[in-house]
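[1] what follows is a predicted protein model with its sequence.
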Amino acid sequence: MKTYLENIKTKYFTIVIMFLFFSNCTNTTPLEGETQKPTITQWHLVNVSGGISGVNIDFELGTIIWIFDINPNNYTDLLYVENNNEDDTIEDGLDHGPYPTSTTIAGDKIFLFVDSEEYGEFIYSNDDKLVINQNNRSNGEQGSDGYIYTFERMVVPLE
């Protein structure tokens, strides 16, 4: 059982990690005479693989977009999903709409929860890729019929 201090450290670490990974605003210094335009970070679903039937589906950029709105001040983290896939026969993750999210750390891994349900291991790489692997669970169990969602990061200006 974790002590109170360990729980505080875990929550703080999770907030910092999520803020670094999914901050919607970029902070670049504009050149002299330029004004800085606000931007937003979008995660575009580019591939879904796995599942019981062993799917391997590629999506065009812009078909399914996830935007994380992480607010470390009041713990109201949301995920906005824009799902423009019209083919209901293929796996594409979450439907269009907002979802409350949270994360937890188990060992050295981060796990995403959507609507209070564990969604999978959260793997971010430095090459602007995000993978959510539903075969890895925070309790250490390994599955073989979960989906693996691969996203590409895009930073776009707000209009």
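    Everything's here; your move. Since we're looking at a predicted model, the values are computed, not measured. Residues are numbered from 1 along each chain as shown.
[2] okay, CA-based contacts and neighbour counts for the rest of this
    Will do.
[3] and Gly107, how many neighbours?
    Here the number of neighbours of Gly107 (other C-alpha atoms under 10 Å) works out to 9.
[4] residue contacts, the nearest residue to Phe59 once chain neighbours are set aside?
    Sequence neighbours aside, Val46 is the residue nearest to Phe59 in space, at 4.7 Å (criterion: C-alpha to C-alpha, 6 or more residues apart in numbering). Applying C-alpha atoms under 8 Å, 6 or more residues apart in numbering, we find Val46 in contact with 58-61, 149-152.
[5] report the buried members of the residues you listed.
    149-152 (16 or more other C-alpha atoms under 10 Å).
[6] what about versus this one:
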Amino acid sequence: MKRNFLILALLFFAGFIAGCENDEDITPDQQLNGSWHLTNVSGGLAGVNIDYKKGEVKWDFDPKSGNLTIENLIDSTGPEDIYAGLDSGTYPYEIRQEGDAQVLYIDNSERGILTIVDNTLKIDDGLIADGFITQFER
């Protein structure tokens, strides 16, 4: 009986260890891979806070090709369009490690510092007083 319990405990422990994911093994490209929907843009001196509906603006990162495909369906000329970012199209992108931060560059232009937690992506343009944070969800 003691032997069976020991074997069962070892199997459980081995399964637990195998199931644990080491975040250090996941590259930023792997975390970013796939589709992200713009949900909010906030910040700036004017205190912008604009929510977007899922599907209005979609970014699809493909780490194999190094391309970002954007589908921007905003058709107004108001603030929603101004702060939605890039137009529909395909752009080269890369992630550069700068100190402790992972910085996103699109078409060789810095877009901001990446933060990915669960299914939320935030891009902080890094300007303290008047910068913007762009938020996406899977």
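    Noted; the coordinates are in hand. Note that the structure is predicted; figures quoted are calculated from it, not measured.
[7] picking that back up, can you list the buried ones among the contacts of Val46 of the first structure in a markdown table and add distance to Gly107 of the first structure and secondary structure?
    As requested, those are exported to a markdown table (distance: C-alpha to C-alpha, whole Å; DSSP: H, G, I helix; E, B strand; the rest coil):
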| residue | distance to Gly107 of the first structure | secondary structure |
| --- | --- | --- |
| Tyr149 | 22 | strand |
| Thr150 | 22 | strand |
| Phe151 | 24 | strand |
| Glu152 | 26 | strand |
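[8] nearest to Glu118 of the first structure, of these?
    Using C-alpha to C-alpha, Tyr149 is the member of these that lies nearest Glu118 of the first structure, at 14.2 Å.
[9] what sits against the closest one?
    The contact partners of Tyr149 of the first structure, by C-alpha under 8 Å, 6+ apart, come to 45-49, 93, 131-133.
[10] and which of these is nearest to Phe21 of the first structure?
    Comparing these against Phe21 of the first structure with C-alpha to C-alpha places Val131 closest, at 12.4 Å.
[11] narrow the contacts of Tyr149 of the first structure to those in strands?
    45-49, 131-133 (DSSP state E).
[12] mind listing the helices for the first structure?
    4-22 (DSSP state H).
[13] tell me the residue in the second structure aligned with the residue nearest to Phe59 of the first structure.
    Matched by TM-score structural alignment, Val46 of the first structure corresponds to Thr39 in the second structure.
[14] same question for Glu82 of the first structure.
    In the second structure, the residue paired with Glu82 of the first structure is Glu71, using TM-score structural alignment.
[15] that match contacts Asp87, doesn't it?
    Yes - counting by C-alpha atoms under 8 Å, Glu71 of the second structure touches Asp87, with 7.3 Å between them.
[16] more neighbours: the two, which one.
    Glu71 (18 against 14).
[17] roughly how far does the more buried one sit from Leu6 of the second structure?
    55 Å (C-alpha to C-alpha, to the nearest Å).
[18] same check on Asn40 of the second structure?
    With the distance defined as C-alpha to C-alpha, Asn40 of the second structure ends up 52 Å from Leu6 of the second structure.
[19] of these two, who's got more company?
    Asn40 (20 against 11).
[20] OK, contacts around Glu91 of the first structure?
    With contact set as C-alpha under 8 Å, 6+ apart, Glu91 of the first structure has these partners: 48, 57.
[21] which residue in the first structure lines up with Gly89 of the second structure?
    Counting by TM-score structural alignment, Gly89 of the second structure lines up with Gly97 in the first structure.
[22] could I get the contacting residues of that match?
    Gly97 of the first structure makes contacts with 80-82, as judged by C-alpha under 8 Å, 6+ apart.
[23] could I get these as a markdown table with distance to Tyr12 of the first structure?
    Formatted as a markdown table, the contacts of Gly97 of the first structure follow (distance: C-alpha to C-alpha, whole Å):
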| residue | distance to Tyr12 of the first structure |
| --- | --- |
| Tyr80 | 23 |
| Val81 | 26 |
| Glu82 | 29 |
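[24] give me the buried subset of the contacts of Tyr149 of the first structure.
    45-49, 131-133.
[25] and the furthest pair within the residues you listed?
    The most widely separated members of those, counting by C-alpha to C-alpha, are Val46 and Asn133 (14.1 Å).
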